[in-house]
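Asker: Sequence and predicted model, in that order:
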Amino acid sequence: MLTLDKIYHAAFILKDVARRTDLIAAPRLSDTSELYLKTENLQVTGSFKVRGAYYKISQLSPEERAKGVIACSAGNHAQGVALAATRMGLRSVVCMPDGAPIMKVESTKRLGAEVCLVKGTYDDAHDRAVELQQETGMTFIHPYDDEQVIAGQGSIGLEILEQLPDVEAVIVPIGGGGLIAGVAFAIKSLRPDVKVYGVQSAGAASMFRAHRDHTYETLDTVDTFADGIAVKTPGELTFELVEKYVDDVITVSEDEIAAAILSLMENQKLVAEGAGAVSVAAALYGKLPIEGKKTVCLISGGNIDVNILSRVINRGLVMSGRKCNLMIALEDKPGQLTRVSEIISGCGANVVSVQYDLGDTNMAITSCFLKLGLETRDALQIEEIKQALTKAGFKLVSERA
């Protein structure tokens, strides 16, 4: 049974292993609430997962240690298990989905684990890990649905209360639920007045649906670039703890997550992965009642795949109104582009790409479509440009990102 004493014991065991990550003020992220960031993206393995994995493995018996450990992970838990096992001199095997970011796979190997790539999703990797555990007798280190793993994650809750004693709300990412279960249990046990909110990607909303319907559920599919929380089935123990200790669970879109990653990079000089940024996305887009409250957003990890980072930044620019594409129907005669350019520059925006389409069968033979890529300040400036073009007699055909 999870107790506050176990969480305090986990914090003691972890004091020389896991960083006591900084809690930093983030005034540029919100005008309506006093935001702080708990920077677990700066943890020794780039995510909070090392806390639960290390504490769980530290409590194994000599017999269990001798057989080694096995785990399943989309990447962050894998690194935590690898680091913990290697430090304690144990063999570790980690099953990961074959679509896991290369960086996470290579980091897991570098930390000393044997990696078994499994075709499919995290849940497929979980099933393969269970099979291997039964074949080998190794100890299975569950990424979230384990009392000692949850206790390790709960040490973050203790740190938040120590670093910001008058905190009023805490926003936590959710995949399988181990992080929020531990954090919520710790915080609600010591400060029941503090609100604890969970956030999931809308494309992997297993705990959101379970919490909404008050029944344990499994999704048919998940679809999100936030691979760290792409979980079809939440934990049974974590679901019970979320039901008891979490005030609400909400979702954010892929575009909102991308915009949050961009905002963290620009305003806080912090790199967060998709799973780590969902808490900030919830705050940025007004998904929770935190106006005027001292609120902590837990950034759970920073291990983003550099291969998709440019795409994430591009989506974030579009979402925040910093980039847009306009298509204008023009009469094909000299001077038209000059007039359009003057209007756009007069509004303070920058044209970064120009393309003429003369072959669309939906337009007159003497006309063309002018496709423009713009760098803009925000959504208001985009609207100003559109109104100015319309006022000058130009017809906006469509706007595509």
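Answerer: Done, it's in. Numbers count the residues shown, from 1 in each chain.

Asker: CA only for contacts and neighbour counts going forward, please
Answerer: Noted.

Asker: Which parts of the stretch 51-200 of the chain are helices?
Answerer: Secondary structure of the stretch 51-200 of the chain (DSSP state H, counting those that start in this stretch): helices at 62-67, 76-87, 102-110, 122-136, 147-163, 178-190.

Asker: got JSON lines for these, with distance to residue 289 and mean neighbour count too?
Answerer: Below are those laid out as JSON lines (distance: least, C-alpha to C-alpha, whole Å; neighbours: other C-alpha atoms under 10 Å):
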{"stretch": "helix 62-67", "distance to residue 289": "46", "mean neighbour count": "14"}
{"stretch": "helix 76-87", "distance to residue 289": "30", "mean neighbour count": "26"}
{"stretch": "helix 102-110", "distance to residue 289": "35", "mean neighbour count": "19"}
{"stretch": "helix 122-136", "distance to residue 289": "32", "mean neighbour count": "18"}
{"stretch": "helix 147-163", "distance to residue 289": "20", "mean neighbour count": "24"}
{"stretch": "helix 178-190", "distance to residue 289": "17", "mean neighbour count": "27"}
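
Asker: Dump those into JSON lines; add distance to residue 254 as well.
Answerer: Shown next, in JSON lines, are the helices of the stretch 51-200 of the chain (distance: least, C-alpha to C-alpha, whole Å):
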{"stretch": "helix 62-67", "distance to residue 254": "41"}
{"stretch": "helix 76-87", "distance to residue 254": "20"}
{"stretch": "helix 102-110", "distance to residue 254": "21"}
{"stretch": "helix 122-136", "distance to residue 254": "19"}
{"stretch": "helix 147-163", "distance to residue 254": "26"}
{"stretch": "helix 178-190", "distance to residue 254": "21"}
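
Asker: here's the one I want to compare it with:
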Amino acid sequence: MSVSFAVGFEDIRAAAGLLQGVANNTPVLTSRTLDARANAHVYCKCESFQRTGAFKFRGAYNALSRVPEATREVLTFSSGNHAQAVALAGSLLDIQPTIIMPRDAPEVKLEATSAYGANIIPYDRSEITREVLAQQLASERGLPIIPPYDHPHIIAGQGTAALELLQSQPDIEVLLVPCGGGGLLSGTTLAANAIRPGIRVIGVEPAAANDAALSFKSGMLHTVHNPQTIADGARTPSLGALTFPIIRALAHDIVVVTEDAIIGAVQFLWERMKLVVEPTGALGVAALLSGVISADRKNVGVIISGGNVDLSQTPAWSKST
């Protein structure tokens, strides 16, 4: 029985065509030390080298490119990377974004978003949800909302990272993907299953923000309110109404990693591979290094989702590798 989703592989291919020459085809890097530690052949798709420093530019540009010509202003909400991506895409497409951002977002992301020319509206995570605030403002101002993950064009754009990875490394057997709201994971599962049927796509999220793992295992959407994790990009309360059905049907599993494992992965990538990777971006490597994933000498792809590190926070990351 075939299953229909809000997004298909043809949408990902269309997004790839639209992004050609605009988004970076980011490098795939390897490390003999990582291979030895993980007991696998590991291929890291480094979206930390993407425009705005994260994969989010792919979905943002794809979505804003499809906004009606008469619409020159949009509204979105984000903890940082989607905000920067929408701000840059808006400047390239002559669209003015207004972005709802939490007051505790990393300073580097707040500053970069503002520098791209976006209007920023701060909010307190403990007082109101960003979705509710966005709906209020959208109604007041008559603006379309471009959400950070639960949108067909966003999902399609994010799937292009896996498309590029599997085009360059077609023998990948297992693909590890950071998971917050599920935009990257759902897009990746769609692309990977179309290109390489039988591939195991596994989402990775912090144990302190394990809504996706709970949802995947129970078959029902779970919410974790105001999760506290160093991986700020994974502090979403739940998967989306569009991303969850795709992930539930096509992902192989969702696993969780501890805060110490995340910090250890960030430090490993910095020290051994000379990569500046934010905690959310290091989730896949954390799963390998901590033994949560048993690779068994397989060819493993890892999407390093971003590199927007708030350097003022790094002294607190005291775990030694």
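Answerer: It's in. Note that the structure is predicted; figures quoted are calculated from it, not measured.

Asker: Please state their TM-score.
Answerer: Laid over one another, the chains give 0.95 as their TM-score (TM-score structural alignment, normalised by the length of the second structure), with 314 aligned residues with a C-alpha RMSD of 1.3 Å.

Asker: if we can go back for a sec, so for residue 369 of the first structure, which of the helices of the stretch 51-200 of the first structure sits nearest?
Answerer: Closest to residue 369 of the first structure of the helices of the stretch 51-200 of the first structure is helix 102-110 (C-alpha to C-alpha; 41.1 Å).

Asker: quick check: that closest one aligns to which part of the second structure?
Answerer: With TM-score structural alignment applied, helix 102-110 of the first structure matches the range 107-115 in the second structure.

Asker: how far out from the middle of the chain is that stretch?
Answerer: Mean-position distance between stretch 107-115 of the second structure and its chain equals 18 Å (C-alpha atoms, centre = their mean, to the nearest Å).

Asker: which residues are contacting that stretch?
Answerer: Applying C-alpha atoms under 8 Å, 6 or more residues apart in numbering, the contact partners of stretch 107-115 of the second structure are 80-81, 83-84, 87, 101, 120, 308-310.

Asker: ok so, going back, so which of the helices of the stretch 51-200 of the first structure gets nearest residue 313 of the first structure?
Answerer: Short answer: helix 102-110, nearest of the helices of the stretch 51-200 of the first structure by C-alpha to C-alpha, at 18.3 Å.

Asker: Just want the angle from that closest one to helix 76-87.
Answerer: 20 degrees (axes from the mean of the first three to the mean of the last three C-alpha atoms, to 10 degrees).

Asker: hang on, the earlier thing: mean per-residue distance, the match of helix 102-110 of the first structure to the first structure?
Answerer: Compared with the first structure after fitting, stretch 107-115 of the second structure has a mean deviation of 0.5 Å; criterion: mean C-alpha distance after the TM-score superposition for the first structure.

Asker: re the thing from before, so which of the contacts of stretch 107-115 of the second structure comes closest to residue 94 of the second structure?
Answerer: residue 87 (10.2 Å).

Asker: How about the contacts made by the closest one?
Answerer: Counting by C-alpha under 8 Å, 6+ apart, residue 87 of the second structure makes contact with 96-97, 113, 116-118.

Asker: Strands along the first structure, start to end?
Answerer: Here the first structure has its strands, by DSSP state E, at 23-25, 34-39, 69-72, 92-97, 114-118, 139-140, 169-173, 195-201, 248-252, 294-299, 323-331, 350-357, 367-375, 395-399.

Asker: now those in CSV, with mean neighbour count?
Answerer: Listed next are these as CSV, based on neighbours: other C-alpha atoms under 10 Å:
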stretch, mean neighbour count
strand 23-25, 16
strand 34-39, 24
strand 69-72, 28
strand 92-97, 27
strand 114-118, 19
strand 139-140, 21
strand 169-173, 28
strand 195-201, 27
strand 248-252, 21
strand 294-299, 25
strand 323-331, 20
strand 350-357, 13
strand 367-375, 20
strand 395-399, 14
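
Asker: How about the most centrally placed residue in the first structure: what's its closest non-neighbour residue?
Answerer: Taking C-alpha atoms, centre = their mean, the centroid of the first structure lies closest to residue 275, which sits 1.7 Å from it. Take residue 275 of the first structure and drop its neighbours on the chain: the residue closest to it by C-alpha to C-alpha, 6 or more residues apart in numbering is residue 226, 4.8 Å away.

Asker: Residue 42 of the second structure now?
Answerer: residue 300 (4.8 Å).

Asker: And residue 264 of the second structure, by the same measure?
Answerer: Closest residue to residue 264 of the second structure apart from its sequence neighbours, by C-alpha to C-alpha, 6+ apart: residue 321 at 5.8 Å.

Asker: What is the burial count for the one you found?
Answerer: 11 (other C-alpha atoms under 10 Å).

Asker: Then residue 311 of the first structure?
Answerer: If you count neighbours by other C-alpha under 10 Å, residue 311 of the first structure ends up with 12.

Asker: What does it correspond to in the second structure?
Answerer: Using TM-score structural alignment as the criterion, residue 311 of the first structure maps onto residue 316 of the second structure.

Asker: what's the residue nearest to residue 264 of the second structure in contact with, if anything?
Answerer: Counting by C-alpha under 8 Å, 6+ apart, the residues that residue 321 of the second structure touches are 264, 267-268.

Asker: which of the residues you listed count as buried?
Answerer: 264, 267-268 (16 or more other C-alpha atoms under 10 Å).

Asker: and of those residues, the nearest to residue 292 of the second structure?
Answerer: Using C-alpha to C-alpha, those come closest to residue 292 of the second structure at residue 264, 13.7 Å.

Asker: Name the nearest of the contacts of residue 321 of the second structure relative to residue 72 of the second structure.
Answerer: residue 267 (41.7 Å).

Asker: show me the contacts for the alignment partner in the first structure of that closest one.
Answerer: Matched across to the first structure, residue 267 of the second structure falls on residue 262, judged by TM-score structural alignment. By C-alpha under 8 Å, 6+ apart, residue 262 of the first structure lies in contact with 312-313, 316-317.
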